[in-house]
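>>> Whatever this is, show me its structure:
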Amino acid sequence: MRRLAFILALLPGFAQAADLDGSQLSVLWGVPFAGVLLSIALVPLLAPMFWHHHFGKVSAAWALVFLVPFAVVVGPGVAWTAVVHAMVAEYIPFIILLTALFTVAGGIFLRGNLHGSAALNTGLLGIGAVLASFMGTTGASMLLIRPLIRANDNRKHQVHVVVFFIFIVSNVGGSLTPLGDPPLFLGFLKGVEFFWTMEHIWRETLFLLVALLTLFFVIDWWLYRNREEIQPRDPTPDTERIGFDGAKNFLLLGVVVALVLMSGLWKSSVVFNVWGTEVGLPGLLRDVGLIAVTLVSLRLTPSSVHESNQFSWGPMQEVAKLFAAIFLTIIPVIAMLKAGVDGPFGAVVKAVTNADGTPNPAMYFWATGLLSSFLDNAPTYLVFFNTAGGDPQVLMNALAPTLVAISAGAVFMGANTYIGNAPNLMVKAIAEDRGVRMPSFFGYMLWSVGILVPLFALITWIWFV
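Below is the predicted model of the structure:
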């Protein structure tokens, strides 16, 4: 007990440690982060059973590979401050919001049997795209992925349905408001007006959604018209009318939206210092409210609804454990990026700037997007937001094309990999639980590179060059 008391007594002092200087770090500090990414990419492919049972241990191992030498080299004070900031300011609010949306959406069951024709599937993807900007990509994904999989469970080919669902609902659809995707919400907290993204990115979003929905319809129609596509026996029989069970959760979804909106609109001078990380009263109340919503949903939702939805905590546990390792091991990577031209990644910062010192929107779009594909897109958005000056008034007006490029790159290209946006992994896990044989990490990238990258190139040519 004395040792514990001594350690706790030291913790407040850690908060006084100097900030992490990314310009003094070696690129080798990025190895644990790369290890997490490679583990997510390769281990499920090479040792699927091992990964299924031990992905949490693998994530913890990479976190320790980073944390132990990091604390020794930079000092326990700097290391503690960095870890607390990553957890308290970023990871914990991130997981609380995802858990609330996952739980509430998982408490809504679409009763009855939809039949997954090309028209129906395209319609569901279009509805999901609209919902994503107003209830978040996570909320829309969790609400619709299960009904979509059930609608197609009598078909031979289902993978393309889930892949396009990730493209459209889990990513692109969330680009119009700060409620849609975490990067835009961070911009909202920094001072970007709520409807600014809708006013400035709707053309790029509409182009991308129309192109993806059209391409999906053609692929799905071609497969659906094949006589061997439909199985003789439908696993979901036509025994009930179409309707919703657990409809009270729609009200709770509204509460989630209201809490997130409140935390951005309400400005309070009340700030709590958690070992060097400032936590504002609006954000704290938002997180407490989201936890309450989660508990209320679990209390009000009948067990029959969860059973019908095949609701389980497996997908949420996978996201929570993997992203805990990502948020920890990404600490030095973000610090090196924030160091700008003086840091190890100075070449990246220079690449987004013209010779005359003005920002290059096309390069901002691709730099933000490519990093968002493999880093978490929320901190990546902040890095390039600050690289472009960090003044929301300037970025919304004189440098509007640059802010459009940063916002679109962060949201759109989160679809490039499974780890580009949290709902991607959650949808993948749910689909696999339902028996859909989803592509591997690199297999999914074959889809994204073949379909999304040419569309991103067209967007660059039309709007950013």
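>>> make it CA atoms for all contacts and neighbour counts henceforth
OK.
>>> Can you show me the helices along the stretch 301-450 of the chain?
303-308, 314-329, 331-338, 346-351, 361-374, 377-387, 392-396, 400-412, 422-433, 441-459 (DSSP state H, counting those that start in this stretch).
>>> now for these, which one comes closest to Gly30?
Shortest separation from Gly30 across the helices of the stretch 301-450 of the chain is recorded for helix 331-338, at 5.8 Å, computed as C-alpha to C-alpha.
>>> Here is a second sequence; please produce its structure as well for comparison:
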Amino acid sequence: MKTIRPLLLACALLWPHWAAAAEIDASRVSPLWGVPFAGLLLSIALLPLLAPSFWHHHFGKVAAAWSLALLVPFALVFNASAAGSAIVHAAVGEYLPFVILLTALFTVAGGIFIRGNLHGSPALNTAILAIGAVLASFMGTTGASMLLIRPLIRANDNRKHTAHTVIFFIFIVSNAGGSLTPLGDPPLFLGFLKGVEFFWTVRHIFPETLFLVGSLLLIFYALDSFFYRRRDELQPADPTPDTGRLGFDGARNFWLLGVVIALVLMSGLWKSPVVFHLAGTEVGLPGLLRDIGLVIVTLVSIRITPAKVHKDNQFSWAPMKEVAKLFAGIFITIIPVIAMLRAGIDGPFGGVVAAVTRPDGTPDPAMYFWASGVLSSFLDNAPTYLVFFNTAGGDAKVLMTEFAPVLAAISAGSVFMGANSYIGNAPNLMVKAIAEERGVKMPSFFGYMLWSVGILVPLFGVMTFIWFR
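Model prediction:
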């Protein structure tokens, strides 16, 4: 709570001006306003390396400091109502629904314990990653990640080399696997809300998904087999003893997972004319009921899950707190960056927008794939998807038909390339935090990117040549 008090104070000072909120004129926003966002990203990248103890205890304060570094001068230089409108929109329209959904999935999945001891052979690990890839499109990358990361780590706790398993888990389960339905990843859900048909993505980027997931599974199997054959790889005694047949404890949470899926679908399919206004931000009745329902699901899961299940799962709120605090800073400091991107060709980032258009004026699918992907690697992939969705015309019917290759490129880039960095997608940070809690020595921010650049980027290059030329 102490971490967010400065932000609450700043919001309280701005609140009287927010009722008459206005849009930020992005054409007057200098690229220098992106410095707090860049500073937060560099802090996430460097401080765990340079000052690990400080970062572990004060990462929330660092995120708050960079947020205030934007909020205070922004409110002074620009109209306070415009600054307030952007903050309220980011909080109410994006951040809170984002965190509420993540918390519900984190809690429900954390209330399911896969009983019994699995033994982390290359074949078993590859099978878990493949199962996670399938589940991700139906229960979301967050739900699938939280369900499977703990048993995967436990299955490999007698092995010397485990970080690569978690890295490939982030590649496959936390990102690529969520590319086939709007339930899988937030960008696709936003597209669904904009009018993209529920099964459009599975019809149009299934070959790309199959290629990427299949290639990653083959590479992982070869790498894991190499480590597994080493003489010093296995410990003499398995830290997790065999305790009987495999099974599920806390299985009632599967019903709650179904409720989460139903609530998300309801909010996208139900069109209600009832709209509430909060300081210039529209809050629709379906979205409000979805979020209330998700909060109730979270509380019910905590109530009905036996304490033993949480203990066996080594469940704690630390990973969720880390994601919530860091993404609060990201959602605030990203405000001017997204505004500049939305300004299009006339904005400060007009060169980025111009780069996705061919000389004859037609959209270039390859450039849309890489532009949406590279930005999704470091910005939140949901608003990045919307930026390029609107840049390509913003008409779902046209994009699903005449410009289907462009929409496929935007969808694939936004989802797949979220795996390029720890901050490309929220489950990445959650999985990293859980793995480190369990004693897995994960690579640094840049160390992880060496893996992603070395493995993912060449595969993205092949995909560009085959599907997005």
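>>> Fetch the TM-score of the aligned pair.
The TM-score (TM-score structural alignment, normalised by the length of structure 1) is 0.98; 460 aligned residues with a C-alpha RMSD of 1.3 Å.
>>> circling back to that earlier point, would you tell me which one of the helices of the stretch 301-450 of structure 1 is buried the most?
Most buried of those, by mean neighbour count (mean count of other C-alpha atoms under 10 Å): helix 400-412, with a mean of 27.
>>> what range in structure 2 does that helix sit on?
Alignment of helix 400-412 of structure 1 against structure 2: residues 404-416, by TM-score structural alignment.
>>> That stretch vs structure 1, average offset?
Stretch 404-416 of structure 2 differs from its equivalent in structure 1 by a mean of 0.2 Å after superposition (mean C-alpha distance after the TM-score superposition for structure 1).
>>> I'd like the helices of the stretch 301-450 of structure 1 written out as CSV, with distance to Leu64 of structure 1 added.
As requested, those are exported to CSV (distance: least, C-alpha to C-alpha, whole Å):
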stretch, distance to Leu64 of structure 1
helix 303-308, 36
helix 314-329, 9
helix 331-338, 13
helix 346-351, 27
helix 361-374, 20
helix 377-387, 22
helix 392-396, 37
helix 400-412, 29
helix 422-433, 22
helix 441-459, 24
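>>> and Arg146 of structure 1, which of the ones you listed is closest to it?
It's helix 422-433; of those, that one is closest to Arg146 of structure 1 (C-alpha to C-alpha) at 7.7 Å.
>>> That closest one vs structure 2, average offset?
Mean deviation for helix 422-433 of structure 1: 0.1 Å (mean C-alpha distance after the TM-score superposition for structure 1).
>>> Touching that helix from outside, list them.
Under the criterion C-alpha atoms under 8 Å, 6 or more residues apart in numbering, residues 137-138, 141-142, 145-146, 149, 162, 166, 170, 314-316, 318-319, 415, 417-419, 437-438 lie in contact with helix 422-433 of structure 1.
>>> tell me the angle that helix makes with helix 314-329.
140 degrees (axes from the mean of the first three to the mean of the last three C-alpha atoms, to 10 degrees).
>>> where along structure 2 do the strands fall?
113-115, 247-249, 275-278, 281-284 (DSSP state E).
>>> residues in structure 1 matched by the third one, start to end?
Right, strand 275-278 of structure 2. Mapping strand 275-278 of structure 2 onto structure 1 (TM-score structural alignment) gives residues 271-274.
>>> That stretch: how far from the chain's middle?
Here the centre of mass of C-alpha atoms in stretch 271-274 of structure 1, compared against the chain's by C-alpha atoms, centre = their mean, to the nearest Å, lies 26 Å away.
>>> Spatially, and excluding backbone neighbours, which residue is closest to the counterpart of Phe167 of structure 1 in structure 2.
In structure 2, the residue matched to Phe167 of structure 1 (TM-score structural alignment) is Phe171. Distance criterion C-alpha to C-alpha, 6 or more residues apart in numbering; nearest residue to Phe171 of structure 2, sequence neighbours excluded, is Ala419 at 5.3 Å.
>>> Same question for Phe66 of structure 1.
Closest to Phe66 of structure 1 by C-alpha to C-alpha, 6+ apart is Pro32, at 5.8 Å.
>>> Mind telling me what the one you found corresponds to in structure 2?
Checking TM-score structural alignment: Pro32 of structure 1 goes with Pro36.
>>> State the number of residues packed around the residue nearest to Phe66 of structure 1.
Number of residues near Pro32 of structure 1 (other C-alpha atoms under 10 Å) recorded here: 24.
>>> Can you report how many residues neighbour the alignment partner in structure 1 of Leu148 of structure 2?
In structure 1, the residue equivalent to Leu148 of structure 2 is Leu144, according to TM-score structural alignment. Counted with other C-alpha under 10 Å, the neighbours of Leu144 of structure 1 add up to 23.
>>> ok, Leu144 of structure 1 to Ile127 of structure 1 distance?
Going from Leu144 of structure 1 to Ile127 of structure 1 by C-alpha to C-alpha, to the nearest Å gives 9 Å.
>>> repeat for Glu229 of structure 1
25 Å.
>>> and if you look at Trp202 of structure 1?
Separation of Trp202 of structure 1 from Ile127 of structure 1 (C-alpha to C-alpha): 16 Å.
>>> residues in contact with Ser26 of structure 2?
Not Ser; residue 26 of structure 2 is Ala. Ala26 of structure 2 neighbours (C-alpha under 8 Å, 6+ apart): 336, 339-340, 342-343, 347-348.
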